[in-house]
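Engineer: with the sequence up front, the predicted model follows.
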Amino acid sequence: MIPVRGFEDQTVAVLGMGRSGLATARALEAGGTHVVVWDDTPQTRERAEAEGFACRDLRDPTAFEDVACLVVSPGIPHLYPQPNAAVAAALEAGVPVDNDIGLFFRSLATDDWDGFDRAPRVVAVTGSNGKSTTSALIDHVLRAAGRECQLAGNIGRGALDIDPPGDGGVVVLELSSYQTELARALTPDVAVFTNLTPDHLDRHAGMGGYFAAKRRLFAEGGPDRAVIGVDEIEGRYMAGQLAEGRADDRVIRVASGCKLTGPGWLVYARKGFLTEWRKGRQVASIDLRDIKGLPGAHNHQNACSAFGALRALGLGPREIETGLRSFEGLPHRSQLVGERGGVRFVNDSKATNVDAALQALRAFPRIRWVCGGLMKDGGLAGLHPALDHVAKAYVIGREPEVFARDLPGTEAVLCGDMATAVAQAAAEAEPGDVVLLAPAAASFDQYDNFEARGADFIAQVRAVLG
């Protein structure tokens, strides 16, 4: 646990008693803070009270008279589409609003660091797609190289729930836009921006607000090194804003599918090879094509982002390559579940938006595609360029016919449930095919979350494979 500093003998309110909220309350208490909590769900409040935390209805305008700060869990809106009632009450009372990431950065360094030979370092990873895999890759390679590392934030443990890092230790934080937009302190040593595609637009009042939330990690965080994906215009803009000139190697530009040129620090993947250039010359190359844990161009982009961050931490190219080759992938993200008769079964349940599903479809030449669910705004037009990879679609969800209508020229069967879709896809698959779950939709019409959907896919595949 990272005890929160700066609020000793003061009262801090915590809104939202999920995983991060409970960890935040414990860390505040460990730092000598008086903690009051609130959650709109009665059962969650009861769980917090069972741990000894005092509940206070923070929707009451008078609830903040003695409160120094309100700490808000990531899923709770504080501005758009409209503030939660408790946040609105805090703002009306003039109480500062923060989150666990802001508390983490203000509390991480301690007097013990004065005795370290090498100060601990923090790598923060954000972006629309690939940030979980990139974060996990950095953590995996560091551990494979014998370095102390902890993975936290939007993946793994809550940021305040980790152990204080030791001499030379590294903390890797995956940060969503919900976390970067509100944190009052953002000071990573290395910051990574993977890419930007439309998502969470209601929460950020449009694409500009979404990009601004991501950009805070770099503009306000002032990292020593910034690893920036420049495949989209937003990344190219941000790299230009951060660099003093083309040769400024504080910015590491990353791309997938095209060659980067110039005198700066560049990492790109092209035709399955990762290449590093620095000061106008090539310094490293890695063949990614046979690394099973990193299939497809989108994972090659993740590998480039991780490579850039690891090089910024001082690891050598061969050391990084060794770690990449032992990476098995994350659950629900291009996860190989099984194989039979030349047919592979891949779980990419995390592909909840069109862009993530597009990258998954492009990763394999011939696909039996399990798809569908709660469609997001904008439809499926963004998937059309990759539909030639789809031999047949097996559509799940409560309204599969609506999903199927937006797949022109693609043979689709309305399965409704996962068991039917997997059984039929497996029965019809031929050697060389990939039975791929990449829903391109949210899971909430049938499942609690994408993990539950992926777990159902895995269970049905195992039933088919025996």
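Structural biologist: Structure's in. What do you need? Residues are numbered from 1 along each chain as shown.
Engineer: only C-alpha atoms from now on, for both contacts and neighbour counts.
Structural biologist: OK.
Engineer: from what I can see residue 21 touches residue 13, true?
Structural biologist: No. Contact criterion Cα atoms under 8 Å: residue 21 and residue 13 do not qualify, at 10.4 Å.
Engineer: and the strands in the stretch 201-350 of the chain?
Structural biologist: Residue ranges of the strands in the stretch 201-350 of the chain, as given by DSSP state E, counting those that start in this stretch, are 225-229, 251-256, 265-270, 273-278, 281-287, 335-340, 343-347.
Engineer: apologies, that question was intended for the stretch 351-466 of the chain.
Structural biologist: Counting by DSSP E, counting those that start in this stretch, the strands of the stretch 351-466 of the chain are 367-371, 390-396, 412-416, 434-437.
Engineer: cool, the stretch 1-150 of the chain as well?
Structural biologist: Under DSSP E, counting those that start in this stretch, the stretch 1-150 of the chain gives strands at 11-15, 34-38, 54-55, 67-72, 97-98, 121-126, 149-153.
Engineer: could you give the angle of the first one to strand 34-38?
Structural biologist: Angular relation of strand 11-15 and strand 34-38 on a 0 to 180 degree scale: 20 degrees, by axes from the mean of the first three to the mean of the last three Cα atoms, to 10 degrees.
Engineer: of residue 21 and residue 13, give the one with the bigger neighbour count.
Structural biologist: Taking neighbours as other Cα atoms under 10 Å, residue 21 and residue 13 compare with residue 13 leading, 28 against 25.
Engineer: give the contact list for the more buried one.
Structural biologist: 35, 36, 37, 38, 67, 68, 69, 70, 71 (Cα atoms under 8 Å, 6 or more residues apart in numbering).
Engineer: reformat the strands of the stretch 1-150 of the chain as a markdown table; add distance to residue 244.
Structural biologist: Shown next, in a markdown table, are the strands of the stretch 1-150 of the chain (distance: least, Cα to Cα, whole Å):
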| stretch | distance to residue 244 |
| --- | --- |
| strand 11-15 | 40 |
| strand 34-38 | 44 |
| strand 54-55 | 50 |
| strand 67-72 | 36 |
| strand 97-98 | 31 |
| strand 121-126 | 22 |
| strand 149-153 | 30 |
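Engineer: among these, which is nearest residue 365?
Structural biologist: strand 121-126 (29.2 Å; Cα to Cα).
Engineer: against that first model, consider the following:
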Amino acid sequence: MIPVQGVQNQTIAVLGLGRSGRATAAALTEGGADVVVWDDGADTRASAEAEGLTLRDLTRETAWEGVSALITSPGIPHLYPKPHPAIAMALRLGIPVDNDIGLFFRSFATRDWDSFDITPRVIAVTGSNGKSTTTALIHHILTEVGRPAQMGGNIGTGVLSLDPAQDGEVVVLELSSYQTDLARALTPDVAVFTNLSPDHLDRHHGMGGYFAAKRRLFAEGGPDRAVIGVDEIEGLYLADQLSEGPQDDRVIRVSSETKLDAFGWSVFAKKGFLSEYRKGRQVASIDLRAVTGLPGAHNHQNACAAYAACRAVGIPPREIEAAFHSFQGLPHRSQTVAEIGGVRWVNDSKATNVDSAEKALLAFKNIRWIAGGMGKEGGITSLVPHLGNVVKAYFIGHSARDFALEVGQSVDYEIFATIDEAVARAHAEAQSGETVLLAPAAASFDQFPNFEKRGEHFTALVQALKG
């Protein structure tokens, strides 16, 4: 746990008592604060009270007497579509509103650091797609090369549940737009922006607000190094805003589409090869084609971002390359779960929309594609131009017939009620050299509570095929 600094003898309110809210209350208490809490769920409130937490109905103005600050969980709206009533009350009363990320950045450094030989550092990763894989890959590389490291934030451990820093440690954080939008302190040593595509637009009142939330990670704290994916206009703009010119190597530009050889520092992937350039000269190259845990151009972008972040904290290229090869990928994200009779089985259950499914379909050849579930607005018509690698599609669940109508004659397909039936048929038909890919392009809620359970079920079915 990281005790929150600067709150001793203050009354601090915590709104939302999920994982991050409970951890925040504990860290504030450890820091000497008098903590009061509230949650909209009656069962959650009862559980919190049974654990000894002090409830106070923060939707009532009388509850705010003596309160110095409100710490809110990231899932609770603070601006759009409209603020939660408790947050609206705090805003009207002029009570500072923050979140656990803000508390982390103001509390992580301690006087103990004065005795360290190497100052701990924080790498923070944000973006629309790939941030979980990039975060996990950075942490994996650091661990493989022997650097003490922790991982948390929007992945794994909540930030205030991390351990206090060790000498020379690197903390790697995945930060969502919900988290960066509100945090009053954002001071990473290295900040990473992967890419931007439409997401959470109701929460941010459009793309401009969504990008602005991501941009705060770079604008508020001024990281020593900024790793910026420049394959979209927002990344190009952000890199330009942060640099004093093309040779400013405080900004490391990253691409999986474009050769970047005219900048002070850049990392890019072309035709499966990662290249690092410094001041117009190539200084390193890695063949990513044989890295099984990072298939496809989208993962090559993740590899470039992770490589750049690790280079920014002094990891040599050859050590990064070796760590790439031992990275198994994250569950449910282009995860190879087995090879049976020369057939590769890939679990990309996280591909719940057409953008993610498109990236998966472009990452492999000779695909037997399992897709379906609760289809989303717009269907999968936009995927039709990207089905050239698909040998056959196996559509499942609620939207199976809709998907079949949308692809028409562009690909051979068959319809199934369940994923079990699709896996069995794909196993019977797949030939050596092919890939059976679960990339649903749909939510899981017709048959599974979430994409993780869907992916776990697929993995179990595949493992059973091995006998």
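Structural biologist: Sure, I can see it. Note that this is a predicted model, so its numbers are computed, not measured.
Engineer: list the TM-score for the superposed pair.
Structural biologist: Superposed pair, TM-score by TM-score structural alignment, normalised by the length of structure 1: 0.96. Supporting alignment: 466 aligned residues with a Cα RMSD of 1.6 Å.
Engineer: could you work out the most separated pair of the contacts of residue 13 of structure 1?
Structural biologist: 38 and 68 (15.5 Å).
Engineer: tell me which of the two has more neighbours.
Structural biologist: Using other Cα under 10 Å as the criterion, residue 38 of structure 1 and residue 68 rank with residue 38 on top: 24 against 15.
Engineer: for the more buried one, list the residues it contacts.
Structural biologist: 13, 14, 15, 16, 17, 45, 55, 56, 57, 58.
Engineer: buried members of these into PyMOL, please.
Structural biologist: Remark: buried members of those, expressed as a PyMOL selection using 16 or more other Cα atoms under 10 Å:
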select buried, resi 13+14+15+16+17+45+55+56+57+58
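Engineer: just curious, which of the contacts of residue 38 of structure 1 is nearest to residue 187 of structure 1?
Structural biologist: Nearest to residue 187 of structure 1 among the contacts of residue 38 of structure 1, with distances taken as Cα to Cα, is residue 14, at 22.4 Å.
Engineer: of the strands of the stretch 1-150 of structure 1, give the one that comes closest to residue 321 of structure 1.
Structural biologist: Of the strands of the stretch 1-150 of structure 1, nearest to residue 321 of structure 1 by Cα to Cα is strand 149-153, at 17.8 Å.
Engineer: output the contacts of residue 13 of structure 1 as a markdown table; include the columns distance to residue 275 of structure 1.
Structural biologist: A markdown table is the format used below for these (distance: Cα to Cα, whole Å):
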| residue | distance to residue 275 of structure 1 |
| --- | --- |
| 35 | 50 |
| 36 | 51 |
| 37 | 50 |
| 38 | 50 |
| 67 | 52 |
| 68 | 50 |
| 69 | 47 |
| 70 | 46 |
| 71 | 43 |
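Engineer: only the buried subset of these, as a ChimeraX command please.
Structural biologist: Buried residues within the contacts of residue 13 of structure 1, by 16+ other Cα under 10 Å, are selected in ChimeraX with:
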select :35,36,37,38,67,69,70,71
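Engineer: name the nearest of the contacts of residue 13 of structure 1 relative to residue 91 of structure 1.
Structural biologist: residue 70 (9.4 Å).
Engineer: aligned partner of that closest one in structure 2?
Structural biologist: Aligned counterpart of residue 70 of structure 1 in structure 2: residue 70 (TM-score structural alignment).
Engineer: and the gap between that match and residue 198 of structure 2?
Structural biologist: From residue 70 of structure 2 over to residue 198 of structure 2 the distance is 29 Å, taken as Cα to Cα, to the nearest Å.
Engineer: with residue 89 of structure 2 instead?
Structural biologist: From residue 89 of structure 2 to residue 198 of structure 2 the distance is 30 Å (Cα to Cα).
Engineer: now for residue 62 of structure 2, how many residues are close by?
Structural biologist: Residue 62 of structure 2 - counted by other Cα under 10 Å - has 10 other residues nearby.
Engineer: ok, now residue 48 of structure 1?
Structural biologist: 23.
Engineer: please name the nearest non-neighbouring residue to it.
Structural biologist: residue 17 (6.8 Å; Cα to Cα, 6 or more residues apart in numbering).
Engineer: likewise for residue 141 of structure 1?
Structural biologist: In space, residue 141 of structure 1 is closest to residue 323, 4.4 Å off (Cα to Cα, 6+ apart).
Engineer: same question, residue 1 of structure 2
Structural biologist: Residue 1 of structure 2's closest residue in space is residue 161 (Cα to Cα, 6+ apart), at 4.4 Å.
Engineer: tell me the contacts of the one you found?
Structural biologist: 1, 2, 23, 27.
Engineer: among those, which two are most distant?
Structural biologist: So, the contacts of residue 161 of structure 2 by Cα to Cα: farthest apart are 2 and 23, at 9.6 Å.
Engineer: more neighbours, the two?
Structural biologist: More crowded of residue 2 of structure 2 and residue 23, by other Cα under 10 Å: residue 2, with 24 against 21.
Engineer: so that one makes contact with residue 158?
Structural biologist: No. Counting by Cα under 8 Å, residue 158 is not a contact partner of residue 2 of structure 2; they are 10.4 Å apart.
Engineer: for residue 232 of structure 1, which residues are in contact?
Structural biologist: So residue 232 of structure 1 contacts 195, 196 (Cα under 8 Å, 6+ apart).
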